[in-house]
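Visitor: requesting a structural model of the entry that follows:
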Amino acid sequence: MISILQILLMLLSIAQFVIFAHIIMSWLINFQVLNLRQPLVAQLWYGLNRLLEPVYSRLRQILPDLGGIDLAPLVALLIVYALRILIVNNAASFI
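Guide: Sure thing, here's the model as predicted:
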């Protein structure tokens, strides 16, 4: 059962990394450090968007419209952190 706990924590770590990569990449694109005309950058960006957009769109339906501020990545990251805390604090039930 410990292996299930480790697999869940690994999946949450991967989700956390992907969300961070998407946030940092969006900043770099908006500040014109990265250019979407570069094939590798465009593939990474569109891949991350296709991966995270289903999650973000559900969160955007719940969150209020704040104009140009998108809080969906922040809320998704907070959910990942909360799930990690819940799993670690209830690790005794996995043993």
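Visitor: switch to C-alpha atoms for all contacts and neighbour counts from now on
Guide: OK.
Visitor: is it correct that residue 35 falls within a helix?
Guide: No - assignment of residue 35 by DSSP: H, G, I helix; E, B strand; the rest coil gives coil, placing it outside any helix.
Visitor: what's near enough to touch it?
Guide: Applying CA atoms under 8 Å, 6 or more residues apart in numbering, we find residue 35 in contact with 29, 41-42.
Visitor: relative to residue 64, how far out is the residue nearest the centre of the chain?
Guide: Centroid-nearest residue in the chain: residue 19, 2.6 Å away (criterion: CA atoms, centre = their mean). Distance, residue 19 to residue 64, using CA to CA, to the nearest Å: 21 Å.
Visitor: to compare against the first, here's another:
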Amino acid sequence: MGTAIVWLVNTILSLMTWAIILSAILSWLFAFDVINHRNRFVNQVASVLDALTGPILAPFRRFIPPLGGLDITPIVALLAIHFLRILFNEMSAPFLIQVLG
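Guide: Next up is the predicted model:
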């Protein structure tokens, strides 16, 4: 059971990482007019990614202003997620595996 919980937490953190990366790439594609919002599929993908990453990035956006039009909050969020993954795997995961099996 403990191994399954550790796997689930690591998978969720990985999915959050990929959602932030995809959202950043999609925003760059919008900014450089490679793709546009008029495409219905692209618009739906962008809205889903914004809904997923918005709550993650919002606390960072309160403290980190855009630097000359460049939003570095995805980088800071990715660093925070990686920090949480290391912290969880080093401190909580062994305890969960030992107690729950």
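Visitor: before we move on, the earlier item: now intersect the contacts of residue 35 of the first structure with the helices, please.
Guide: 29, 41-42 (DSSP state H).
Visitor: between the residues you listed, which is nearest residue 70 of the first structure?
Guide: Checking these against residue 70 of the first structure with CA to CA, the nearest one is residue 29 at 15.4 Å.
Visitor: next, the contact list for the closest one, please.
Guide: Going by CA under 8 Å, 6+ apart, residue 29 of the first structure touches 35-36.
Visitor: all helices of the first structure, in order?
Guide: Taking DSSP H to define them, one finds helices in the first structure at 2-30, 39-62, 72-89.
Visitor: quick revisit: got the contacts of residue 35 of the first structure as JSON lines, with distance to residue 60 of the first structure columns?
Guide: Shown next, in JSON lines, are these (distance: CA to CA, whole Å):
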{"residue": "29", "distance to residue 60 of the first structure": "21"}
{"residue": "41", "distance to residue 60 of the first structure": "25"}
{"residue": "42", "distance to residue 60 of the first structure": "24"}
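Visitor: nearest to residue 3 of the first structure, of these?
Guide: Of those, the one sitting nearest to residue 3 of the first structure (CA to CA) turns out to be residue 41, at 35.3 Å.
Visitor: what sits against the counterpart of that closest one in the second structure?
Guide: Applying TM-score structural alignment, one finds that residue 41 of the first structure aligns to residue 42 in the second structure. Residue 42 of the second structure sits next to 35-36 when contact means CA under 8 Å, 6+ apart.
Visitor: distance check, residue 42 of the second structure against residue 28 of the second structure.
Guide: 13 Å.
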